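Visitor: Test case, fold it:
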Amino acid sequence: MAKFLVDKSGPLFGEVEISGSKNAVLPIMAASILTEDKCEITDVPALRDVDVMCKLLQSVGAKVTEDYSENSIFIETEKIIAEEAPYELVKRMRASILVMGPLLARTGKARISLPGGCAIGARPIELHLKGFRILGAKIVEGHGYVEATVDKLMGGKIYLDFPSVGATENIMMAATLAEGVTIIENAAEEPEIVDLANFLNKMGAKIKGAGTDTIKIEGVQDLHGTKHAVIPDRIETGTFMVAAAMTRGNILIKNVVPDHVKPVIAKLVECGVEIEDGDDGMRVRGDLRPLIATDIKTMPYPGFPTDMQSLFMSFLTTVEGTSVVIETVFENRYMHVGELNRMGANIKVEGKSALIQGKRELQGAQVISTDLRAGAALVLAGLMAEGTTEVSEIYHIERGYSFFMEKLRGLGAKITRIED
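Guide: Okay, the predicted model is just below:
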């Protein structure tokens, strides 16, 4: 198992380029098997999850070619050879469930093991299955797997009890080849949903309303190949924004969409961080004035993203005052609290709320990356801690951040990767 060794680094300065979005590229890759034609996806981040999705698509019959020099992937699926996603791949990544909608639409059958991923709480797939049922699929659930079959998908009206991103994406993909019109109400509104809809529309789909709470999909007979560039990763953007603020640094963040990180901008500004959007990128400065506490509450988009909660909590341990964090999306997303407290933070959790006493002098310690974003939060804490912080289980981090260590080192961070 690899580890990161992180030493106190002082303010981070310089420029950093944001990679393509993990949460956008995975459903787009899955959607490519809706057509027999070749699809070219550009601005693809170099991530473990992308590698897993490549293998998953190959297992069902896709020909996948990667051009690392251009950050591009070519996917061509002339014929589906298997309607089942292998367990050894599904267990490594929750986003594997996203092949279910395309397989069902393309072949009339999809079977998948219950997915894995980060252990941040229950993320049931009932909403996915509810949507498939309304589209006419018969669902059979067994021990550790679920299977959907249908002769012909038919459009329908689907209300999501929660604006689930994955369910919205899966249902939207399946509905592109369904007969008639499908309406998804209380749909997720994330930028990644819009990016997937744009990709599908380039393929010949007829989707309107993506980015709002009501999406209309008019089914078509077939889809064709296309070329598409993935949007920048808004969570990676937020991570480096927090890194600039936390280390009292000055970072120019390039390849960003400011509208995608509005809640993060607002909360950092409340803390005293200066953020300026220019033609060359977004400049984030935490070095101009003393930084103070604020409160955050995670919500579905366009609210404060749950994926930024652990990172922001790490930052709040270093500012003056008391902060309250309320997590409303996942019930088990405070596993990083114990690790931060081992480093000298003062965080108390009660139910969905966490109380943070700021302005702590952090100390290096051996800590465990409990999930993807928690791991990044611990790395940032290590940049502020006296001594050396040893972050283990970093495969979580490498699932979702492209060249994370290299980008941090380019800004002046003292971080190395070792094999245990």
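Visitor: Going by C-alpha atoms from here, please, whenever you check contacts or count neighbours.
Guide: Will do.
Visitor: Would you agree residue 320 is in contact with residue 289?
Guide: No: using C-alpha atoms under 8 Å, residue 320 is not in contact with residue 289, being 11.7 Å away.
Visitor: Settle it for me: which of these two has more neighbours?
Guide: Regarding residue 320 and residue 289, a neighbour count based on other C-alpha atoms under 10 Å identifies residue 320 as having more, with 17 against 12.
Visitor: which residues does that one contact?
Guide: Listed by C-alpha atoms under 8 Å, 6 or more residues apart in numbering, the contact set of residue 320 reads 291-293, 358-359.
Visitor: Give me the distance between residue 317 and residue 373.
Guide: 16 Å (C-alpha to C-alpha, to the nearest Å).
Visitor: those strands in the stretch 51-200 of the chain, which residues are they?
Guide: Under the criterion DSSP state E, counting those that start in this stretch, the stretch 51-200 of the chain contains strands at 63-67, 72-76, 84-85, 109-113, 138-141, 145-149, 157-159, 181-185.
Visitor: and residue 203, how far is that from residue 197?
Guide: From residue 203 to residue 197 the distance is 10 Å (C-alpha to C-alpha).
Visitor: More neighbours: the two, which one.
Guide: Counted by other C-alpha under 10 Å, residue 203 and residue 197 do not tie: residue 197 has more neighbours, with 27 against 22.
Visitor: quick one: the more buried one and residue 212 touch, right?
Guide: No: the criterion here is C-alpha under 8 Å, and residue 197 misses it with residue 212 at 11.8 Å.
Visitor: before we move on, back to that, overlap of the contact sets of residue 203 and residue 197?
Guide: With C-alpha under 8 Å, 6+ apart, residue 203 and residue 197 have no common neighbours.
Visitor: re the thing from before, just the buried subset of the contacts of residue 320, written out for PyMOL, thanks.
Guide: Those of these that count as buried under 16 or more other C-alpha atoms under 10 Å are selected in PyMOL with:
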select buried, resi 291+292+293+358+359
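Visitor: Please provide the structure for the following sequence as well, for comparison with the first:
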Amino acid sequence: TTVIEGAAQEPEVVDLANFLNKMGAKIEGAGTRRLIIEGVKELHGVEHDIIPDRIEAGTFLVAGAIAGREVTVKRVNPEHVRAVTDALARCGLPIDVKDDAISILPNGDASALELTTEPYPGFPTDMQAQMCALLSTTDGISVITENIFPQRYMHVAELKRMGAHVDLEGATAVIQGVDHLFGAPVMASDLRASAALVLAGLKADGITEVSRVYHIDRGYERLDEKLGELGAQIERVKEA
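Guide: This is a model prediction of the structure:
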């Protein structure tokens, strides 16, 4: 018997445990901080539908918020993205939830926000960069505290190239919202930072060129095509 204390409670961990249990594993406590695993001699094949990607869903909701356009994300578990939708609602952005669909209905300028990343079910660190991009364009001063990866602010320098006003104080980002971002050549440094720069480009005046977009492909399938289907003027080109 193996006991894991302080286990992650993320939906992906629960889904993995459910998948393994279908295969014959004996795992108890998924979704809690304590997992009990009883070893078995063998596993067998099964069919399993994986859960929707909550970070991709959150990214598209923030895209709608930044662009000021209604966006509906379908086949999503609303409970899994509750921390994100709650944060958007606190920004003054109407959210509509119907079964497995979530819509963001921007009705004007979003407002400033204080946000802290936490383990699930708290606000996910994987949505911090995208929210940083959004809050760079809201009225007032926003504060983000990164409790999971305190140095996870590689996107800030690139957002500042686009006109964002962000000051870093240790694990905290203090964001003074601006009326306009401006297109600029920026460089992606990791998966979520690259998504944040693309989202900022939706709001920026002029052309934004994001390099090293292979980071995006690690966690998003056809992000550029999906945003294009929503009306974004976006094109993937080969780097010279």
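Visitor: Mind checking the TM-score on these two?
Guide: The TM-score (TM-score structural alignment, normalised by the length of structure 2) is 0.97; 239 aligned residues with a C-alpha RMSD of 1.0 Å.
Visitor: Let's have the strands of the stretch 51-200 of structure 1 in CSV, adding distance to residue 100 of structure 1 and mean neighbour count.
Guide: Compiled in CSV, these are given as follows (distance: least, C-alpha to C-alpha, whole Å; neighbours: other C-alpha atoms under 10 Å):
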stretch, distance to residue 100 of structure 1, mean neighbour count
strand 63-67, 18, 15
strand 72-76, 17, 21
strand 84-85, 8, 22
strand 109-113, 6, 22
strand 138-141, 12, 14
strand 145-149, 8, 19
strand 157-159, 17, 18
strand 181-185, 17, 22
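Visitor: Tell me which of those strands lies nearest to residue 248 of structure 1.
Guide: Among those, the nearest to residue 248 of structure 1 by C-alpha to C-alpha is strand 72-76 (35.2 Å).
Visitor: does the corresponding residue of structure 1 for residue 166 of structure 2 sit in a helix or strand, and which one?
Guide: Aligning on TM-score structural alignment places residue 166 of structure 2 opposite residue 347 in structure 1. According to DSSP states H and E, residue 347 of structure 1 maps onto strand 346-350.
Visitor: With structure 2 overlaid, how far apart is the helix or strand following that strand on average?
Guide: As assigned by DSSP H and E, the chain's next helix or strand after strand 346-350 of structure 1 is strand 353-357. Here the mean offset of strand 353-357 of structure 1 against structure 2 after fitting is 0.4 Å, by mean C-alpha distance after the TM-score superposition for structure 1.
Visitor: So what's the residue count around the nearest residue to residue 153 of structure 2 once chain neighbours are set aside?
Guide: Nearest residue to residue 153 of structure 2, sequence neighbours excluded (C-alpha to C-alpha, 6 or more residues apart in numbering): residue 129, at 7.4 Å. Neighbour count of residue 129 of structure 2, defined by other C-alpha under 10 Å: 26.
Visitor: what's the answer for the one 3 residues further on, then?
Guide: If you count neighbours by other C-alpha under 10 Å, residue 132 of structure 2 ends up with 27.
Visitor: wait, is it part of a strand?
Guide: No: Residue 132 of structure 2 sits outside any strand when classified using DSSP: H, G, I helix; E, B strand; the rest coil, being helix.
Visitor: aligned partner of residue 139 of structure 2 in structure 1?
Guide: For residue 139 of structure 2, the residue aligned by TM-score structural alignment is residue 320.
Visitor: So its match versus residue 192 of structure 1, what's the distance?
Guide: Distance from residue 320 of structure 1 to residue 192 of structure 1, by C-alpha to C-alpha: 35 Å.
Visitor: just the helices in the stretch 1-150 of structure 1 please.
Guide: 22-31, 48-59, 87-90, 100-107, 126-134 (DSSP state H, counting those that start in this stretch).
Visitor: would JSON lines of those with mean neighbour count be doable?
Guide: As requested, the helices of the stretch 1-150 of structure 1 are exported to JSON lines (neighbours: other C-alpha atoms under 10 Å):
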{"stretch": "helix 22-31", "mean neighbour count": "25"}
{"stretch": "helix 48-59", "mean neighbour count": "20"}
{"stretch": "helix 87-90", "mean neighbour count": "17"}
{"stretch": "helix 100-107", "mean neighbour count": "26"}
{"stretch": "helix 126-134", "mean neighbour count": "21"}
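Visitor: can you put the ones you listed in JSON lines and add distance to residue 393 of structure 1?
Guide: Listed next are the helices of the stretch 1-150 of structure 1 as JSON lines, based on distance: least, C-alpha to C-alpha, whole Å:
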{"stretch": "helix 22-31", "distance to residue 393 of structure 1": "19"}
{"stretch": "helix 48-59", "distance to residue 393 of structure 1": "14"}
{"stretch": "helix 87-90", "distance to residue 393 of structure 1": "19"}
{"stretch": "helix 100-107", "distance to residue 393 of structure 1": "29"}
{"stretch": "helix 126-134", "distance to residue 393 of structure 1": "30"}
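Visitor: So for residue 113 of structure 1, which of those sits nearest?
Guide: The nearest among these, by C-alpha to C-alpha, is helix 87-90 at 5.6 Å.
Visitor: Once you drop chain neighbours, what's closest to the residue most central in space within structure 1?
Guide: By C-alpha atoms, centre = their mean, structure 1 has its centre lying nearest to residue 23, at 4.0 Å. Closest residue in space to residue 23 of structure 1, ignoring its immediate chain neighbours: residue 192 at 6.5 Å, by C-alpha to C-alpha, 6+ apart.
Visitor: looking at it, the one you found is touching residue 26, isn't it?
Guide: No: Residue 192 of structure 1 is beyond contact range of residue 26, at 9.8 Å (criterion: C-alpha under 8 Å).
Visitor: Nearest spatial neighbour of the counterpart of residue 389 of structure 1 in structure 2, chain-adjacent residues omitted?
Guide: Mapped onto structure 2 by TM-score structural alignment, residue 389 of structure 1 lines up with residue 208. Among residues not flanking residue 208 of structure 2 along the chain, residue 183 sits closest, at 4.1 Å (C-alpha to C-alpha, 6+ apart).
Visitor: Trace the one you found over to structure 1, please.
Guide: Using TM-score structural alignment, residue 183 of structure 2 lines up with residue 364 in structure 1.
Visitor: Equivalent analysis for residue 154 of structure 2, please.
Guide: Per TM-score structural alignment, residue 154 of structure 2 is aligned with residue 335.
Visitor: how many neighbours does that match have?
Guide: 16.
Visitor: so which strand or helix has the closest residue to it other than its chain neighbours?
Guide: Excluding the flanking residues, the one nearest residue 335 of structure 1 by C-alpha to C-alpha, 6+ apart is residue 370, at 6.5 Å. Secondary structure assignment for residue 370 of structure 1, by DSSP H and E: no helix or strand.
Visitor: Am I right that residue 370 of structure 1 is in contact with residue 336?
Guide: Yes: counting by C-alpha under 8 Å, residue 336 is a contact partner of residue 370 of structure 1 at 6.5 Å.
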